[in-house]
Each structure stands twice: as structure tokens, then as C-alpha cells.
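Colleague: Pasting the sequence and the predicted model now:
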Amino acid sequence: MHGTDGVTLAVPPVGRMRAEEGSASMRVGSGRCQHGPDGHLDIDHTQPWILPPLAILPGPDPSDSARPCQVSLTSECQGSFTSIMNATAQAADSTSQTPPSTPILVGALVSRLLMILALGLLTPVLVRLAVPDTTALEGAFWTNATVIVVDLLTIALVGWLLAREGKRIGELLHFKLADLGWGLLLAVILYVVFLVATIIGNLVAYQGAPPVSQEQLRLPLAVGILAIVAAVTIAIAEELLYRGYLQPRFEAKLGRWPGMLLVALVFGLQHIGFALTSPQALVSKVVSTLLVGIVFGLLYWWRKRLMPLIIAHALVDIVGLGLPTLLIALS
């Protein structure tokens, strides 16, 4: 930029990028650009203008190959030019960040619920086709172990949703050494909450303790090992989806408490697929996991980090799901 109130910007005339001397004029943005005989580009900001295509610029003149082309802007025009450049940068940035629409958020909210329901319905049927004398309770253990497939799909879904917003899944899974300590503390809290919530769920469903099954369970060792792995994948998938992705976005749309409670409710409902052995088992599971989901939401508010919750969730599921299944398989 050049002028009494501007700054000179020198551009070497390389190839076809050389301004023509004489009286050639171009329309370039929010002012009229006049190329004068002194080699400067004077812009009148009172006239509409657009940037000139490079094709209209003539080739280099050997006689002035060492002379730069200079552009003059008045202070008022400089402001217009800066505004245009800022708007262009913002428009380019917005194309890489697409905020989630309400239908996409609702679809993400019910996606895992539907996948687990399908898994809970289909897995026992497929297991019985392979092993006809498989009981309903044994089929439920198979469902718990094979949920790894749904977990991987859930993680992929969250990754895709974040990518639409110009974000990466690693931003939510960032690990700090302090997360181990917080994860252990939260695991103790959650385990106590889980026990209390289970008692409440049983009181609602059974009006007391649930009946004790006398069934002799038979599970292959592979199911026991998969149950340990599933305890970890469940923690990663559920915390990524419900607390890491959905909770902040529904809180932004509905308000803090309504958004958190909605996500906790669906978190509880998704466990229907794990409790299809009886209506009472279904009610008990949904009530208990709804209460646990609310506590998960509160802990996320407290820590404002996902990794401690993932660690705590995995530890609770290993103790409550993985190890019991493995011990049954080993027996």
C-alpha cells in the first residue's frame, strides 16, 4: 500500500503478474482502481470494485523487469479492504465447521440405544442357533460380551460427528497423569452410587431383593475374556457419546439441567437391550442406570474432563461385569 496516509506494498512483476502502465483501469472491490503512469495502483473507495482476473494483466516488459508494482490505498479504503479480507477468512473457516443440527443430535442420542436393543434381541437368537440349549441368562452374558461391536460403531460415529465440526476425537481423549488418580477416586464414588442405585432399582421393580437364580451357567472362556475387553470399550464409547459429545450440546440447546437429564435418561434407556430376560429385570436396570447416568453428568460438570470418567467407568464395569463373567467362564 502507498500514499500519504498509507503503506507501500511492493510486488515484483513475475510472469503475467505485472500491472499495465498508462490509463488502464480495473474494478477491484469497494473502490475504483486506476493504474497511473507512475506505476502505482490508486483506489477510489467510493466506487464498487472487484478483484481483477490475472488473465487481463499483460506479460512482463523486459525494460522494467526490475521495477516493482506498487499499490496505493487511502486510510478509508484500507479499512474496507481489511474488512473484506476478515470476512473472507471467516467464511473459509466456517466451511470446515458445521454445527450439529437438531435432527443430527437426536439421531446421535438414540443411535446407541437402537443398536444395543438390536444386539440384545439378535444375539441370544444367534447363540441358540449355534448352541440350542443356551438359556436366556446365558444369552444375556453373550450380549454383554459382544457389545464390543456396538462400541466400535459408537466411537466411529462420535469421530464423524466431531469431524463435521472441525474437531478431533483425540481432543476428548487427551490423557494426563493426574487422570489416573481422579479416575480411581471417581471409581470409588461411582461404585457406591452403583450399589445404591441397584438397590433402588430392585425396590422399584421387585419391591425388594431380586430372586436368586439357581441356574448353572455355562460360558466359554472366550466370553469371559471378551467381557473384560467390553468393560473397557463400553466405558470409552459411552463416555465419548453421552458425556463428551451429547451432554454439552444438549445443554447448549435446552439448558444445563434439562440437557444433562435428557442425556442421562437415554443413557438409562439404552440398557434395555442388556435386560431382556424379564420385565422386572428391565425396569430395575433402567432405573439404576438412569440414576448412575445423572451422577456421571454431575461428575463431568465437576471435573470438566472425560478421561477420569472413562477410567472410573471402566473400573466399575470390570468389577461389576467383566470379572464375574470371567469367573463364571473359568468355573
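Modeller: Perfect, thanks for sending it.

Colleague: Could you use CA atoms for every contact and neighbour count after this?
Modeller: Will do.

Colleague: wait, doesn't S25 sit right on H40?
Modeller: No: if you go by CA atoms under 8 Å, S25 and H40 don't touch, sitting 11.6 Å apart.

Colleague: try it against this one:
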Amino acid sequence: MRVMPVRPSRGWIGAEVLIVLGLSLGQSAIYSILSIVDRLTRNEALNQQSSQLNTSVTPDRPWLDLSYQIANIAFPLVPVALALYLLAQRNPYGARSPFRLIGFDLRRPGFDLGLGALTALCIGVPGLGLYLGARALGLNTQVQASGLADNWWTIPVLVLSAAQNAVLEETIMLGFLYTRFRQLNWRWPVIIIVSAAIRGSYHLYQGFGGFAGNLIMGVIFGLVYLKWKRVMPLVVTHTLLDVSAFVGYALLAPHVSWL
């Protein structure tokens, strides 16, 4: 029997969007806005403050700390499961799998890896330049991309953390939001700008350089997604960028002064 497309009301679609964002990146955006207000009302300039990522919880007990890190990686993926579940329940294209709907699958591994790596290369170097420039201008904090203690599992955890960030952000900010916003009859330029603005907002805790860089990245990612209708290449891109940032910082920070 053919499954007909489900057409929920605009109010229901809007509620889904607010719930998913409220449980995930929208919540992060609110806290990030509060964080930048806090930073701007301190006596120190932004570039004299630091933002720590991937911090140890119990550095004196490595195995317990590892358990915390795994939990911190796993639980943020629950909103991804919710978003995919909602897409499956109210799929504008009927019986089509939500994974296939947004291109979050392994049907084109070579294409996804190639496009993802190329996009990462095009974004990575300018992104680093923007970060360093924003710090020099006093518009950004010093981002300490890895605050983990030195353990055998440090690098694998940083890689998993990078992959989690990529899956969380791209499936929700691109796959879920673009599908739902389109169902609300939003125009594509508006969808791209709104999604990119949310992406930039939840990086405001880093400073205005983090906001601007991720806003631009959000626009680029949106254009790539609209061109190929696949989230997976951008999951690859995001993972490569974050692995470079997290692992690169862990390896280089003790030896250089400009990070």
C-alpha cells in the first residue's frame, strides 16, 4: 500500500522546530548570547579572555573522566534522533526514508568524502585567518580547543567529539530546518540566512569572530546543501575542520604562542 505524504499544519511544524531547537542548538544559542553579554561586561577585553572546549571533568581519575566524555558525546545526539523521527513521521515526500530525504546516508561515500574534504580545505585556512584577525582586533576570545588531560584516549575522544558536533549541527541546521522551513513556504534565501544566523549565534560565546566565521560557514554550507541535497558531505567537512582544530590545538598549543 502506498503511503501518502503527511501534511501537518503550519503551527505543528513550527512547534516541532521550536522543540528540536529548544532541546539542542537553539538552547545553545541562548546561553551563548548570555555568555557574550557576560564577557562584554567584564573588565577584561575579549581577547584577554578564553573559551575552553572539550574540558576534563575529573582529570585526576582518567577512567571516570573518559566516562564523562563519552556521555557528553552521546547525549547531544538524542535531538538528532528526535529530528529524524519527526521527519519520518511527517515526511513531505511520503515513504522516503528520513536519512535518504536529507542525504544522511552512505549511498555515495566517494562523492561525500571528496566534496567534504574540498569544502574543508576551502574553509579551513580562511577560517583560521579570520579567528586570528578577530583576536588581534580584540573581537574574539582565545579559543582553547582542547582542555583534556593527557591520556591514551585523548585523541580518540577529540575525534569523536568533532564527529558528534558535525552530526548534530548539520542534520539539524541543514537537514531538519531546511525541510521544515520549506514546508512553511519560506523562500530559500530566508532559510539560508536564518539557519546561518542561528549557527553563528551559538558560537557567540567565543566572541564576534566566532559568530561571523560560523555565519559565513552557514551560508556556504546552505548553498552546498541546496546544490546536492546531501548532509553527509557537510558532516565530513565539519568533522575535518573540528578534528583539525581540536587535535591540532592539543598537539601544537604547548609549543606555539599564537593559538
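Modeller: Thanks, I have it. What you see is a predicted model; the values in this text were computed from it and never measured.

Colleague: Would you pull the TM-score for this pair?
Modeller: The TM-score (TM-score structural alignment, normalised by the length of the second structure) is 0.66; 213 aligned residues with a CA RMSD of 3.8 Å.

Colleague: in the stretch 1-150 of the first structure, which spans are helices?
Modeller: All helices of the stretch 1-150 of the first structure, identified by DSSP state H, counting those that start in this stretch, fall at 75-94, 102-130, 136-146, 148-164.

Colleague: Point out the one among those helices that comes closest to Y206 of the first structure.
Modeller: helix 136-146 (17.9 Å; CA to CA).

Colleague: Tell me who's in contact with the residue nearest the centre of the first structure.
Modeller: Residue closest to the mean C-alpha point of the first structure, counted by CA atoms, centre = their mean, is L162 at 3.6 Å. Taking CA atoms under 8 Å, 6 or more residues apart in numbering as the criterion, L162 of the first structure is in contact with 168-169.

Colleague: Skipping adjacent residues, who's closest to L291 of the first structure in space?
Modeller: A197 (6.1 Å; CA to CA, 6 or more residues apart in numbering).

Colleague: Isn't that neighbour up against I294?
Modeller: No: contact between A197 of the first structure and I294 fails when scored by CA under 8 Å: they sit 10.8 Å apart.

Colleague: quick revisit: any idea which helix or strand carries the residue nearest to L291 of the first structure?
Modeller: Element membership for A197 of the first structure, per DSSP states H and E: helix 178-206.

Colleague: Against which helices or strands is that helix packed?
Modeller: helix 279-303, helix 307-317 (3 or more CA pairs under 8 Å, 6 or more residues apart in numbering; DSSP states H and E).

Colleague: Next, format those as a markdown table and append mean neighbour count and distance to A145 of the first structure.
Modeller: Below are these laid out as a markdown table (neighbours: other CA atoms under 10 Å; distance: least, CA to CA, whole Å):
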| stretch | mean neighbour count | distance to A145 of the first structure |
| --- | --- | --- |
| helix 279-303 | 20 | 17 |
| helix 307-317 | 25 | 12 |
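
Colleague: Would you format these as JSON lines with distance to S94 of the first structure included?
Modeller: What follows is those, written out as JSON lines (distance: least, CA to CA, whole Å):
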{"stretch": "helix 279-303", "distance to S94 of the first structure": "28"}
{"stretch": "helix 307-317", "distance to S94 of the first structure": "29"}
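
Colleague: Out of those, the one nearest E171 of the first structure is which?
Modeller: Closest approach to E171 of the first structure among these (CA to CA): helix 307-317, 10.5 Å.

Colleague: got the angle for that closest one vs helix 178-206?
Modeller: Following axes from the mean of the first three to the mean of the last three CA atoms, to 10 degrees, one obtains 50 degrees for the angle between helix 307-317 of the first structure and helix 178-206.

Colleague: Pull the distance from helix 307-317 of the first structure to the chain's centre.
Modeller: 19 Å (CA atoms, centre = their mean, to the nearest Å).

Colleague: which residues are contacting it?
Modeller: 172-175, 179-180, 182-188, 190-191, 231-236, 239, 296, 299-300.

Colleague: Before I go, just wanted to say thanks for your time.
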